[in-house]
Structure formats: C-alpha cells, structure tokens
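1. predicted model, plus sequence, below.
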Amino acid sequence: MAGALVLVLGDQLSPALSALEKGDKERDRILMAEVAAETVYVRHHKKKIAFLFAAMRHFADELRSAGWTVEYVPLDHPDNSGTLGGEVARFVAAWESDRVLVTEPGEWRLQEEIGTWEKSLGCEVVTLPDSRFLASHEEFSDWAEGRKQLRMEYFYREMRRKTGLLMEGDKPLGGKWNFDAENRKPASADLFMPEPLRTAPDVITRDVLDLVRRHFADHFGDLEPFWFAVTRKGAEAAFEQFVADALPRFGDFQDAMLAGEKFLFHGVVGLYINAGLLDPLAVCRRVERAYLDGDVPLNAAEGFIRQIIGWREFVRGIYWSKMPDYAQSNHFGAERALPDFYWTAETDMACLAATIGQTKEEAYAHHIQRLMVTGNFAMLAGIDPHQVHEWYLAVYADAYEWVEMPNTLGMSQYADGGVLASKPYAAGGNYINRMSDYCRGCRFDVKKKTGKAACPFNYLYWDFLARNRDALDGNPRLGPVYRTWDRMAEEKRQAYRDSAEAFLSCFD
C-alpha cells in the first residue's frame, strides 16, 4: 500500500508539527520545496528569503537525522514547477501516494489552494490543525461569540489562565495582569546596549545566499551581512542570549527608539518563533523561569509573555475569524500611493529614514518603529492600507499574513474601523520626540506646528483627524481631542490643513 506525502511548509519547521505526528516514518515521505510563487506574490526582502530557504534546508537534514525520508526541491532544480500545488502533484504521481498530510497554512490564500487539491490530485488531502498555537480557531470563536468588542487584554487573561504562566492560583503574580504602564521609558545613548547573537553562515547558508543573489537581485533589502540563526540549536542559543543580556531591561525600554541603535533590548526572535524554530510556549516558560529565579523583573517577563500568548494569539484569531473580507478593510477610504521613500529610505524625516534604513539593512524593526513611525505616518498621510500591508509583509523577516495583516490593517492603519484596536494609533511629533532621539538630527523642527520647517507629523495629525471626523467622531476615546480641535481659532485650524495639503501634494 502506498504511503502518504507529508508536506512541510517553509514556516512549519517544527519537529512537533501535527502533519509529522500523524505521519509514519516507515511508509510516508516528506516533501519540502522552494517555489518561486511563494517568493514573489509580494517581493520579499532578500534576507527574508535567504533565512527561510536556509532554515528549510537545515530542517530537512534534521528530519533525515530523525529517520524520515525527505525529498527537498531547491528553487533552481530543473524539474521545479514553481508552485506548491505543482510540486505536490508531481510527487503524488511519482510516489503513487494515497493521501497528502499537511498542517494548515498560516495564510488564507494557501488554505484556499489546498482546498482544491483533493479534486485535482484524485487522492485524499488531510489538513490538520496547527497545534503550535495555544488557541484553536474554535476556541477563539467561542471566546469571541457575543462580545460587542474584541479586545486583546481580556483574551490574554484567558491564555494566562489556560497556561498558568505568571499565575498564583487564579490570580496574576504581582496583583496585575498587565505592567505596560511601566514599559514606556525613553532610552538614552549611554545605556549598555546588548547585541543579538550573530551566527556566521555555514556552507548550506552560503549556498542559499548565492542563490538569492542570482535570482532576487532586484528585491528590496540588503542580503549581507547575514547573521540570522537558521537551525533550532542556533535559534535557541540566540534566545538564551536575549534572556541573559537583554530581557532584564526589555520591559522598561521596549517602546524606546534611538538613532544608531537598531535593537536596544529586543530579542529579534519573532522570526524564529514564526518559522517554527522556537516553540512559543517553551520560550514563555523559559521567561517565566527567569523571573521566578530572580534574573528578570516582573514587568519584563510579563511584557514579553503578553506579546506571545496575548497579542500573537489574538491577531491570529482575528485573522482567521474575519477573512477573507478583512483583507479589503479600508475604513477611511485612503487611496494615496505608498511613497517611494518606503523603498529607498531617502527622506528628510529622520525617524522614517532611520526606521526604513534599518528595515532595508536587517529585515527588522521593532514594534514601536513599525506602529508609531512607518505605520503612523502612513495612516496620517492617507496611504492606501493595502499597499501598506503588502509593504510590511514583504520587508520583515518575521512577517506572515496571519500575523502581519491584522497588525497592519487593524492596529497600525485602523483600516478595520475598530475591530482590533479601540482607537487609531495616531500621534504627532511629540510622541516620537519623547520616545526617541530621532528629532535631534532632523531638518524639521518638532516644536513647530505648521509651515515648511515644521515636523510633518504635527500638521498631518490634525489634518488626519479633521478629514476623517465622520469616521471617528463617535469614538469616545477621541472626544477630548476633537473638543481641542473645536476650540482652536479658525486661522490655526486652516494653517494645519494648508500645511498638510502642501506637504502631501509632493506625493500625488
């Protein structure tokens, strides 16, 4: 009797993957493939492609060492069809497989494609739940049912209770669920800044770097220096260094930004978790242990754990419960094209130049740079949220649609009209000045509110609120802001609108 074809996708590099657990090493064979279609549906950062291909190749070797028969198809193999469906069909026929086993993908478009395979292949296709997440689709739906608003904070509490992380019975350790109020300190350049662990490319990775240079030279971003870990052992070492060196101060400074400091106290481990090299619950338990052992303060441990079992799980639940309509969200009807400087980093706005510049170099920027610099500007300027979504999906090594789309359309752009966030994360230049030192090196003056010399965030903020009043006026959290606008002299309001119009005309 023929065995099954077990398909392992590029972000499923976990030995505990449900498709592997259901497979039989004696009868079944694993297929892994680098396919062109998955590299160009958005034009992914060169470093992102290199990370995934190198990690996939190393994981294939890990599976072989564990006793699996693995067929690995490189991108430039002469028989590579260029699509996942094409490769599955090719090997189902070659192996005479009686069924396909696959863990559910993280993107709606792939789920829809896989749903057509059973008919086209003429064999059973079994799609299994992704057990690497804490909350199943059904569990999230049960939690969300009947709620007028879906808010991460309340979902997070359920995940704390479910896992027991940082709990004392049914009460949170420290008496509070959330220590975010302690995690908003601006940083200063005289702090010791730990660096993420840098891993030298081995032979396999160097081969991948050569392949990416040949095939993706016109994609966004710098390929080298390439220092990401691409094995489970390397990812675990990078995480341990973060716990030892950066986590103790991560809580205090997780929202801070400094010119010339790309990482501050961040772990740069999201790409390892999202690709499957690190287990999300295991890293949370390691962080909890660091707190219980007295190595890190509670606000740091809680802040990190909330990002994983709270926010990460919550946005996945939003994505799968709201797709496919969610992808079309555009609450403000924004239509302006994404400015070219999002690809070049060539702008006189120092905060944007720094954030986009490091994105180009590292395929990484931390959450406040994404939310309050590139995201805030895009929303204030009225940029088409679908173009913003595609940019984020393309440029960051940790970005997959299930996690990126809700963060962009919901959190960053408020394009979903409040499904995910209670208000738009809109801010003028004062926020960036308070949380960073970017403004010191900028040709625009953050203290000036209007005119050519003023920080564009200042007048874009008020212009955004004014032009979107019909869409936002009922939001109770914005009532005081609109009352401030209404109290302004007409000349002042007009100066904000005129400054914004003059600035934005440069991008039309």
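-> Nice, thanks for sending it over.
2. drop to CA atoms for contacts and neighbour counts, all remaining ones
-> OK.
3. can you confirm Ile30 is in a strand?
-> Yes: under DSSP: H, G, I helix; E, B strand; the rest coil, Ile30 falls within a strand.
4. which ones are touching it?
-> Neighbouring residues of Ile30 by CA atoms under 8 Å, 6 or more residues apart in numbering: Leu5, Val6, Leu7, Val8, Trp68, Thr69, Val70, Glu71.
5. next: Arg57.
-> Listed by CA under 8 Å, 6+ apart, the contact partners of Arg57 are Tyr72, Ile204.
6. then this one, side by side with the first:
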Amino acid sequence: MSRLIVILGDQLSPALASLRQALPTDVIMLAEVPGEARYVQHHKHKLVLIFSAMRHFAAVLRQQGFSVCYYHYAEHAELSSLSDAVKLCLSQHQQCKELLITECGEYRLQQEIDSWSERFNLPVSVLDDDRFLCSKAMFAQWADGRKQLRMEFFYREMRRYTGLLLDEQQQPVGGQWNFDKDNRKACPPDIQQIPPLNFTVDDITRQVISIVDQHFSDNMGNSAEFHYAVTGKQARQAFLHFVDKQLAQFGDYQDAMLQQQPFLFHSICSMYLNCGLLDVRWVCQKVESAWREGKVSLNAAEGFIRQIIGWREYVRGLYWLMMPEYKTRNTFSALTPLPAFYWHGRTKMNCMQQAISHTIEHAYSHHIQRLMITGNFALLAGLNVAQVTDWYLAVYADAYEWVELPNTLGMALFADDGLLASKPYAASGAYINRMSNYCKNCHYNVKETAGAKACPFNALYWDFLARNQQQLSGNARMQLAYKNWYNKTPEQQQALRQQAATVLQQLEQL
C-alpha cells in the first residue's frame, strides 16, 4: 500500500521524521500554496527562499529515486489551500491509501491537517517533529506545576539533556550557565562587520524570482537582490563561514548596532534552521567544537548555543503549550494602528530607519534591532498587537508563527501578562544611544525630552510607565524605573505626558 507523504515549506530536511519512514512505493508531495504564501504579505526574499529551497529539495528527492508530486505556484488555479493540494494529489495518485506528515509549525495549519482524516476518509499519521530537541510533551512536562516558565531554567535542563558545554562532572564549563552579561558590549564605531556568506542565484532561483515578481509585486523587498542559501549544502557552507569568520566577535557584540552595518557578526542561521536547511544538533556541535579547540571564547559559544537550545526551543514549547488563546492576548489593550513607516522605512528616527531599511533590503534584522528598536517603539507607542505580530511574521525570512508570535507578543510587546518575560523590555533613547551609533546621525536629539527635536522614545518611555502604572508598579524588576518616575515633580510628569501625547498624535510624521 502506498502513502502520500506531505512535506511543508519549512520541513526541507532529509532528517524529517516522515521522510525517514519513506518507502519506494510512497509519493512525496510539495506544493507552493497560494493560501500560505498570501495570508500575510510576506517579504519577497522570504518567498524566494522558501519556493527555491522547496524546488531544490524536490530535485534531490527525485535524484534519490523518490516519486515526487510538486505543484508550482499559480499552475493550478484550483489550489488555494494545502488541503486542496492534497486532494488533487490523491486524485492523481489513487494508489495512496494513507497520509503521512510531520507536525507543522503553526496552530492554524495544524488544525487544517487534523481535519484530513475525516475530509479524505483516509488514515492520517502525524509524526513528532524531532528536528527540535524538546518535544511538545517534554516541554509540557517541564512546565507542569511551575509558577513561572522562565527560559533560564528551561535552558539549564536543555544543557543537561544535550550535554553541550558541560564538564566531566556534568557541570557547566566556566562555572556558570549563562554569560549573557558578557554579550552586551557596544561596538567601537570604527569596527567593520563581517557579513554572512552570499550565493549566486542559479536557474531554479531565477525562475522563482520571476514568479515572485509577477505575483507578489507589491510585497516588501527587491527580489533581484536575493543572495541567500537555498540548499542544505549552501546553508552548511554559510554556517561554517560564520564559525570561522564571525563567531569570535559575535560573543562580545551580539547586542550591538552600528550605522549601515545590518549584520555585524550575526550568522543569519535562523532562516536556514527554521526552514530545515540546517540541523540544530550539527550547528551546536560546530560551535562547541570551535570553543573546545580554542578558536572562540566561551561567551561566544555559550551565547550562541543559548539562543538555539535555550530560547528557540523554549518559545516553540511555549507557543504550543498556550495556543490558541495565546494569540488573543493584549495586556495593555494596545490598539494604535501600525504606522506606515513600518512598511516603507521613511522616518526621521534614525534607529527605526536603520532597522526597517535593513528589513526591507534583507528580510532580516538581528534580535536587538527587533526587540529594542522596532519592538520597543511598538510597546511604548501602544501599537496594535495583532498588526505588529502580523508585520513581524510577514517581513522576516526566518519568521514562522511558532517562533515569531512568542518573541513579538510576549518578549517585545509584553502582551502575554508576563508569561514569557519577567518585565517589559521598555527603554528610552538612552539605551539605543548606548548600544549603537544611530543617535549621532538622527534628526532628533537623544538628550532632549521636550520640543520638536526631542527623541520620541524618551517621552513615550515615561508615558508608558505612567499609563500602565497599575499593572506594572508591583513588578519587582520595575521598581527603579518607577522610583525615577515618582521622583519627578508633577509639572515634570505632566510635561512628559503632554510631549508623549503630541508624539502619538503625529506618529505618521515622525
């Protein structure tokens, strides 16, 4: 009996659980589905990456002797959803009497998959996605009975589970689990980034670029500037370049930001990990080996591994534990419409212009630009949570809902009632000035809090504290901030809040 094995666009890994079970009699289906390509306005580079990587992956499967059913974008007008593609494939391969798929990365799509057994009147097997180190069940077991689900404690369990960066006594090398305090140095202004490895597009990618330009002409980005890896081999080359050239400085400067240097020393491996071109175990082992061989410092190796087996696994576990209710949370009732400059990048705030222009050009900005620039502004201005999360999901090549939603709704916007983060990551212009050189080239003055030239982040920061005082003043990690607010005179407080009101009234003109 033949089976139809469905492979999704973020499952392009030969180690995928369903592929490991593939038999010569099975049919493997991949489909460029309009419904998935259009449910948010995905960046052109994201679409090119996924479609091209899917086509390259299908070519490898065919070379390995598998029977592959592939539906190209817009070649079948009747295909609007993944279920439509499955229905068509079953009609064309009537020998398939069972469906096999690895669990997907989005609650919405998984609900659709869970309807297939009844819809197609066939047995459907959904396998655990063991490309992740922590299964949904394992995370739920860890979370059970805990009052707080903090990443740090989960991370320690994952270190013990994987054995990464442990000594012979199974204790953390260097005597501590976390070297985060050593990852926060500001870059010297004259330092030059070492950019990620770029790749020349081939015929397959050129065909995809043509399709994206034809059908997604209004989406963000310029397809002609696409230069990312689209095969597992290329992705591994790109990551080895990071380990060899960038990792040593990544440790000190992973939180830093510099004018016109969007990558600094970041790997951009998240876009490859999240679509399946890289394997989590392999990348962590390469980084650990670099440290053990004396090529990089411990804070570089630990800082990277923490992001992968700590944060990445943690947000996935949290997502599946809390969905679908999680997506509806909005702690501060933030409803201000998303300003248009989030899409076009034309703003006098240089930090925002830098982060958004990098996003437009590369479908990428690093985690501090996302958290402390675009995310921080959205938090302070009370921007609509659903619109902000949709924006992050659309514009970044590494964004899939399981990773994007907790990072945006929980970490950046603190909209989940403090489930993920212990405090809001709210900051005035002083933080941005400390961690970047953006403020030196800005229309606004980071030292001023009032007037037309005052940095918008400053008054918005104090206004955020004031308007959310009832919810936040009891937070132990916010005590210093509120002490500073209470130390201001009523006249100073009123002036700051009036300045913030002016800023909010003029959002589109900032």
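-> Received the coordinates, thanks. Because the structure is predicted, anything quoted here is derived from the model rather than measured.
7. mind checking which of the contacts of Ile30 of structure 1 are in strands?
-> Leu5, Val6, Leu7, Thr69, Val70, Glu71 (DSSP state E).
8. so the closest residue to Asp390 of structure 2 other than its chain neighbours: helix, strand or coil?
-> Spatially, and ignoring its direct neighbours in sequence, Asp390 of structure 2 is nearest to Val40 (6.7 Å; CA to CA, 6 or more residues apart in numbering). Under three-state DSSP, Val40 of structure 2 falls in the coil class.
9. what number of residues lie near the aligned partner of Val40 of structure 2 in structure 1?
-> Matched to structure 1 by TM-score structural alignment, Val40 of structure 2 sits across from Val42. Residues lying near Val42 of structure 1 (other CA atoms under 10 Å) number 15.
10. again with the one 3 residues further on
-> The number of residues packed near His45 of structure 1 is 28, by other CA under 10 Å.
11. give the contact list for it.
-> By CA under 8 Å, 6+ apart, the neighbours of His45 of structure 1 are His219, Phe220, Gly221, Asp222, Lys360, Ala363, Ala394, Val395, Tyr396, Ala397.
12. let's see that with 6 Å instead.
-> His45 of structure 1 sits next to Phe220, Gly221, Ala394, Val395 when contact means CA atoms under 6 Å, 6 or more residues apart in numbering.
13. strands of structure 1, residue ranges please.
-> Counting by DSSP E, the segments of structure 1 that form strands are 4-7, 29-33, 69-73, 99-103, 124-128, 167-168, 171-172.
14. adding distance to Arg443 of structure 1, write those strands out as JSON lines.
-> Formatted as JSON lines, the strands of structure 1 follow (distance: least, CA to CA, whole Å):
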{"stretch": "strand 4-7", "distance to Arg443 of structure 1": "52"}
{"stretch": "strand 29-33", "distance to Arg443 of structure 1": "48"}
{"stretch": "strand 69-73", "distance to Arg443 of structure 1": "50"}
{"stretch": "strand 99-103", "distance to Arg443 of structure 1": "51"}
{"stretch": "strand 124-128", "distance to Arg443 of structure 1": "54"}
{"stretch": "strand 167-168", "distance to Arg443 of structure 1": "49"}
{"stretch": "strand 171-172", "distance to Arg443 of structure 1": "47"}
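15. now, of those, which is deepest in the fold?
-> Of these, the one with the most neighbours on average (mean count of other CA atoms under 10 Å) is strand 4-7, at a mean of 25.
16. with structure 2 superposed, average distance for it?
-> Superposing on structure 2 places strand 4-7 of structure 1 at an average distance of 0.3 Å from its equivalents, by mean CA distance after the TM-score superposition for structure 1.
17. in structure 2, which residues correspond to that strand?
-> Mapped onto structure 2 using TM-score structural alignment, strand 4-7 of structure 1 covers residues 3-6.
18. pick out the most distant pair among the ones in strands among the contacts of Ile30 of structure 1.
-> Maximum pairwise distance in these, criterion CA to CA, is 12.0 Å, between Leu7 and Thr69.
19. just the closest of the contacts of His45 of structure 1 to Ala135 of structure 1, please.
-> Checking the contacts of His45 of structure 1 against Ala135 of structure 1 with CA to CA, the nearest one is Ala394 at 26.6 Å.
20. residues in contact with that closest one?
-> Taking CA under 6 Å, 6+ apart, we find Ala394 of structure 1 in contact with Val42, Arg43, His44, His45.
21. pick out the most distant pair among those residues.
-> Largest separation among the contacts of Ala394 of structure 1 by CA to CA: Val42 and His45, giving 9.3 Å.
22. look up how far Ala500 of structure 1 lies from the nearest residue to Gly441 of structure 1 once chain neighbours are set aside.
-> Excluding its sequence neighbours, the residue lying closest to Gly441 of structure 1 (CA to CA, 6+ apart) is Ala350, at 6.5 Å. Using CA to CA, to the nearest Å, Ala350 of structure 1 is found at 18 Å from Ala500 of structure 1.
23. higher neighbour count, these two?
-> It is Ala500, of Ala350 of structure 1 and Ala500, that has more neighbours when counted by other CA under 10 Å, with 25 against 20.
24. pretty sure that one sits against Tyr461.
-> No: look at Ala500 of structure 1 against Tyr461 with CA atoms under 6 Å: they stay out of range, at 9.0 Å.
25. what about Asp348 of structure 1, neighbour count?
-> Residues lying near Asp348 of structure 1 (other CA under 10 Å) number 13.
26. ditto for the one 10 residues further on
-> The local packing count at Gln358 of structure 1 equals 20, with neighbours defined by other CA under 10 Å.
27. also Leu480 of structure 2?
-> 11.
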